[in-house]
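**Student:** Sequence and predicted structure below; questions after.
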Amino acid sequence: MLKPKMLADMLQAEMPFKYYVNEFPSGAPDASAWVRLTGGYPPSDWSPRKQPSMQIVVRGPEKEAVQIEQLAYDLHQHLHQRREFYAGTTLIRRCTADQSGPLYVGRDENDRLLYSLNFTLVVMSE
């Protein structure tokens, strides 16, 4: 079963940064990201196919605005249209971005920039 920790660990190995699961813990560095599963589509009645969706939120301070935005675009490029790869023990058949690029969603309560990336995944149940 695909879990957010598997996705965060995969991203950490492939695109080093500080990734958390589901939300930012208190004390997390300004430049960090979280990964969560966000629902997706109903599972198939006829096969083990599932289509969960995933959200990644990248944040960073104003002084690192260029680098944070670039990371968001790099993550988008790295994941969009990717096929046949593993997150932990789960084979992800396909990953497709839900938008044409990262979405700037404003600033948090500590004035850090926020970018959201959303993807739909195709996986086969284990």
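**Tutor:** Cool, the structure landed.
**Student:** use CA for all of it now, contacts and neighbours both
**Tutor:** Will do.
**Student:** most centrally placed residue in the chain?
**Tutor:** Centroid-nearest residue in the chain: Ile56, 3.2 Å away (criterion: CA atoms, centre = their mean).
**Student:** Presented hereafter is structure B, for comparison with structure A:
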Amino acid sequence: MTLSEEFAYLLAQLGLGEYRVDGSVGGNIYLAALPQSPDVALAVALYGGSESDSKLGYDEPRVQVRVRGTTDPRIGEQRAQDVYDALHGLAERWLAGGTLLLSCIGVQAGPIPMGRDGNGRFEYSVNFRAELRRPTINRV
């Protein structure tokens, strides 16, 4: 299971939407990009982070949750705030794929407006620094 999937499952477990592995109808949490529908949806993507130690099994990736609402900006902003409130400060939690989330910290003070998509729906971004315990064959 990828780390992006683990965060998609986490969002679902926190009651922020539904993640379906196959992306089928009814879900509203996606990986990497937002499809054309549904209107209100979330996408989880990883982007960089601090250099990892070559011997210790700790990583600090950055996680972005892109939130799309409707043509009413309040809908998307509130959903983004809900994501921020649920993840900022979350700690000591096992993710669905067996990764230990040690801490999750918002890197901004809340949702960042990204403007409208091609259909006039407002989008927001919330970004986090995650500290993870991820031992591998080379790292303890």
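**Tutor:** Arrived safely, thanks for sending. Note that this is a predicted model, so its numbers are computed, not measured.
**Student:** Can you show me the helices along the first structure?
**Tutor:** 4-14, 65-79 (DSSP state H).
**Student:** Longest strand in the first structure, please.
**Tutor:** Longest strand in the first structure, counting residues (DSSP state E): strand 113-124.
**Student:** how big's the offset between it and the second structure?
**Tutor:** Aligned to the second structure and superposed, strand 113-124 of the first structure gives a mean residue distance of 0.5 Å (mean CA distance after the TM-score superposition for the first structure).
**Student:** Can you check which part of the second structure that strand sits on?
**Tutor:** The aligned range for strand 113-124 of the first structure in the second structure is 122-133, by TM-score structural alignment.
**Student:** List the buried residues of the matching stretch.
**Tutor:** 122-133 (16 or more other CA atoms under 10 Å).
**Student:** for stretch 92-105 of the first structure, same thing?
**Tutor:** So for stretch 92-105 of the first structure, counting by 16+ other CA under 10 Å, buried means 92-97, 101-104.
**Student:** and the residue opposite Val63 of the second structure in the first structure once aligned, what does it touch?
**Tutor:** Under the alignment by TM-score structural alignment, Val63 of the second structure pairs with Met54 in the first structure. Met54 of the first structure sits next to 35-40, 118-121 when contact means CA atoms under 8 Å, 6 or more residues apart in numbering.
**Student:** Identify the residues contacting the closest residue to Met54 of the first structure other than its chain neighbours.
**Tutor:** Nearest residue to Met54 of the first structure, sequence neighbours excluded (CA to CA, 6 or more residues apart in numbering): Leu37, at 4.4 Å. Applying CA under 8 Å, 6+ apart, we find Leu37 of the first structure in contact with 3-4, 22, 52-55.
**Student:** got it, and Leu10 of the second structure?
**Tutor:** 95-96 are the contacts of Leu10 of the second structure under CA under 8 Å, 6+ apart.
**Student:** With Val126 of the second structure as the reference, measure out to the residue mapped onto Gln77 of the first structure from the second structure.
**Tutor:** In the second structure, Gln77 of the first structure lines up with Asp85, judged by TM-score structural alignment. Going from Asp85 of the second structure to Val126 of the second structure by CA to CA, to the nearest Å gives 10 Å.
**Student:** next one: Met1 of the second structure
**Tutor:** Met1 of the second structure is 23 Å from Val126 of the second structure, by CA to CA.
**Student:** Likewise for Leu46 of the second structure?
**Tutor:** Taking CA to CA, one finds Leu46 of the second structure at 12 Å from Val126 of the second structure.
**Student:** Now list whatever residues contact both of those two.
**Tutor:** What both Leu46 of the second structure and Val126 touch, as defined by CA under 8 Å, 6+ apart, is the set Gln64.
**Student:** For Asp53 of the second structure, list the residues it contacts.
**Tutor:** Asp53 of the second structure sits next to Asp59 when contact means CA under 8 Å, 6+ apart.
**Student:** which residue in the first structure lines up with it?
**Tutor:** In the first structure, Asp53 of the second structure lands on Ser44 (TM-score structural alignment).
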